[in-house]
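Novice: Predicted model and sequence below, questions to follow.
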Amino acid sequence: MGKFKAAAVQMRSGREPGRNVVDFEALVREAAGKGAHYVQTPEMTGAIIRDKADRAAAFALEGKDAVVAAARRLAGDLGIYLHVGSTGILREDGKIANRAYLFAPDGSLAARYDKIHMFDVDLDNGESWRESATYEAGSEAAVADIGIARLGFGICYDVRFPQLFRAEALAGAEVLTAPAAFTRQTGQAHWHVLQRARAIENGAFMVSAAQGGLHEDGRETFGHSLIVDPWGRILAEADHDEPGVIVAEIDTALSAQARQKIPNLRNAREFGVANVAAPPALRGAAS
């Protein structure tokens, strides 16, 4: 158990990875300058591009990706754990992954995670997304050590699937993450409650860096990067959609305390669901 400072970097990534890397580096350096031991950036740090052809041209293999190279160098230069919330990566098979990276303070790669749950939705006012048309879904959760804490990975839409975070908490994660590019519509309705719920039900911190504002490709994201403690209290929030950095202290003892007070990780029981062919008759109903 121990204490450290965590930072969430809020961005407004455009269509050009080179420009986004410049912004990424400046914000990560700002976070490290505020004493952060662990720094997280949002989903799609490298580029947000609606057009399929432009997107395919912008994304590169991991060994040639500008965000990956910059993150590796920055983590080593600054002596921090640097978590790229995600970026688009061209796989060897020609498919694209929505992939997160964690780099250690010596610049080595500590973990990868490919987003599992694809954002395939039809919202109000004609807003529709089909992430599975572009990205290949991951199939494996990830937990990694960041020195004095264990970190569990999620990306954006994953936050709506509590079983992922429960599995990571059971694997020892005291800090859970959901870096995102939440739409403005869904963010206004659900962002805060989902982040707080995942923290409360797992007795874990939630650190979620976000994209925010009107992007070059026309989409709008909600912003409001959050750091939430295991009791569901918001420790830090970017209360806007502008680029910036938030920082809060993580004390893993608070995770242990929350899990001792409400030991739902231990108290969970296996159960089945009865297949009821017809609803039961109502007793006392008028005939």
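Specialist: Arrived safely, thanks for sending.
Novice: For the rest of this, base every contact and every neighbour count on C-alpha atoms.
Specialist: Fine.
Novice: residues near residue 79, how many?
Specialist: For residue 79, the number of neighbouring residues by other C-alpha atoms under 10 Å comes to 18.
Novice: Confirm for me that it is in contact with residue 106.
Specialist: Yes - between residue 79 and residue 106 there is a contact at 6.5 Å, judged by C-alpha atoms under 8 Å.
Novice: Spit out the residues that contact the two alike.
Specialist: Between them, residue 79 and residue 106 have no joint contacts when contacts are counted by C-alpha atoms under 8 Å, 6 or more residues apart in numbering.
Novice: Could you list the residues in contact with the longest strand along the chain?
Specialist: The strand that spans the most residues within the chain, counting by DSSP state E, is strand 81-90. Strand 81-90 is contacted from outside by 37-47, 59-62, 65, 67, 71, 74-75, 96-105, 146, 155, 178-180, 209, using C-alpha under 8 Å, 6+ apart.
Novice: Below is an additional structure, to be compared with the one above:
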Amino acid sequence: MKAAAVTAIELLSPSSALNSGSKNLNCFSSISQIYGSISTRKFNYRSAFNLNSKNSIGKVSSARISMSTSSSYKAEEARVPPAISLPTPPITKFKIALCQLLVTADKEKNIACARKAIEEAAEKGAQLVLLPEIWNSPYSNDCFPVYAEDIDAGNGASPSTAMLSELSQRLKITIVGGSIPERSGDRLYNTCCVFGTDGKIKGKHRKIHLFDIDIPGKMTFKESMTLTAGESPTIVDTEVGRIGIGICYDIRFQELAAIYAARGAHLLCYPGAFNMTTGPLHWELLQRARAADCQLYVATCSPARVNNAGYVAWGHSTLVGPFGEVLATTEHEEVTVVAEIDYSLIEQRRTYLPFQKQRRGDLYQLVDVRRLN
């Protein structure tokens, strides 16, 4: 009420005529001109808001406050370029499978294990299958160069992706193929391929943020010793909706998830292998935060835990809904969990809590550099 009163005074008092932009004291040669200007402004406001009595001044104030607030928020300007409207997905409800695989030093065994898990997931009705990070190789800088595959070379150079291509086509499912070490020229990448129901690669994401950490007495690992960082976000239109891809450490960067949401993603998939230090602290927290921040689904898939491995994974593959609620999860053992995704809940949650429309483009902006260029 105090704000409304102040606004009314500013609109209709002589002082506002003296202090409003160019209409300062020097603009008027007499007091009568000042009051004449005020009367004109009162008439203009009454006409604009269809007000016919002096008792309606509260409505003038409220209307002005409303206009000022809505124009200053500029929600559409908080995303540069402006966010894309959520597209209508090809399917609203479907089942997703998170295959938490036990990784060994035997690549052929790892590929066979992944094949079996995918086939069993399809038998349970899964139309989308998500695999873990680095599922065909031990997670180690020493192993990455040895197990790396040239995905683009063909002619059997990548047995891991060949298996995923064959299964996605035969089973008519979409596969977000976890990640494997990829060799491209003289560089190595941590790479996730997405396969459509025709068996073709629909998208390839190279891990953008490399896992370089040093926690004294707990964990030291530097992917940058062997791997090269990817250079682009990856969003893929599939038979089960628009999917944004990140790998493990990528989940810590809210900006990437926000870019995917602004590009109209329904689901974010993060193959990941958090460890026994960061896993208990941050794994579920980050998944729920990304889902709640962006009001969409988040799915993660970890390798199963091997306690005597050089790098011990936390496990706990999880599906999180658009309110940040955990819909399905595992413990640390080798297992596949199948859960339902219902995209209609995205619009429902965004209607209940419409903060996507309440962003302050006048105060902050997220720039999608690749899309802008």
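Specialist: Alright, I've got the coordinates. Note that the structure is predicted; figures quoted are calculated from it, not measured.
Novice: ok, back up a step: start and end residues in structure 2 for the longest strand of structure 1, please.
Specialist: The counterpart of strand 81-90 of structure 1 in structure 2, using TM-score structural alignment, spans residues 174-183.
Novice: and what of stretch 9-25 of structure 1?
Specialist: Counterpart in structure 2 of stretch 9-25 of structure 1, with TM-score structural alignment as the criterion, is residues 99-115.
Novice: by contact count, what packs against the helix or strand following the longest strand of structure 1?
Specialist: Scanning forward in sequence from strand 81-90 of structure 1, with DSSP states H and E defining helices and strands, the next element found is strand 96-103. In this structure, strand 96-103 of structure 1 makes packing contacts with helix 66-78, strand 81-90, strand 109-114, judged by 3 or more C-alpha pairs under 8 Å, 6 or more residues apart in numbering; DSSP states H and E.
Novice: Just give me the mean distance for strand 96-103 of structure 1 relative to structure 2.
Specialist: Mean deviation of strand 96-103 of structure 1 relative to structure 2 after superposition (mean C-alpha distance after the TM-score superposition for structure 1): 0.5 Å.
Novice: Centre of the chain to that strand, how far?
Specialist: The gap between the average C-alpha position of strand 96-103 of structure 1 and the chain average comes to 11 Å, counting by C-alpha atoms, centre = their mean, to the nearest Å.
Novice: And what about the most centrally placed residue in structure 2, helix, strand or coil?
Specialist: Centre of structure 2 computed as the mean C-alpha position; nearest residue by C-alpha atoms, centre = their mean is residue 257, 2.4 Å away. Using DSSP: H, G, I helix; E, B strand; the rest coil, the three-state assignment for residue 257 of structure 2 comes out as helix.
Novice: For it, list the residues it contacts.
Specialist: The neighbours of residue 257 of structure 2, taking C-alpha under 8 Å, 6+ apart as the test, are 244, 251, 268, 290, 294.
Novice: what does the fourth one align to in structure 1?
Specialist: The alignment partner of residue 290 of structure 2 in structure 1, by TM-score structural alignment, is residue 198.
Novice: what's the matching residue for residue 3 of structure 2 over in structure 1?
Specialist: Mapped onto structure 1 by TM-score structural alignment, residue 3 of structure 2 lines up with nothing.
Novice: My error: substitute residue 221 of structure 2 in the last question.
Specialist: Counting by TM-score structural alignment, residue 221 of structure 2 corresponds to residue 129 in structure 1.
Novice: And the helices in structure 2?
Specialist: In chain order, structure 2 shows helices spanning 2-12, 14-19, 31-49, 57-73, 107-123, 144-147, 159-171, 254-262, 278, 284-294, 344-352, 369-372, with DSSP state H as the criterion.
Novice: mean deviation (superposed) between the shortest one and structure 1, please.
Specialist: It refers to helix 278 of structure 2. With the two structures superposed, helix 278 of structure 2 lies on average 0.6 Å from its match in structure 1, counting by mean C-alpha distance after the TM-score superposition for structure 1.
Novice: Could you give the residue range in structure 1 aligned to that helix?
Specialist: Applying TM-score structural alignment, one finds that helix 278 of structure 2 aligns to the residue range 186 of structure 1.
Novice: Since that was my last question, I'll sign off now.
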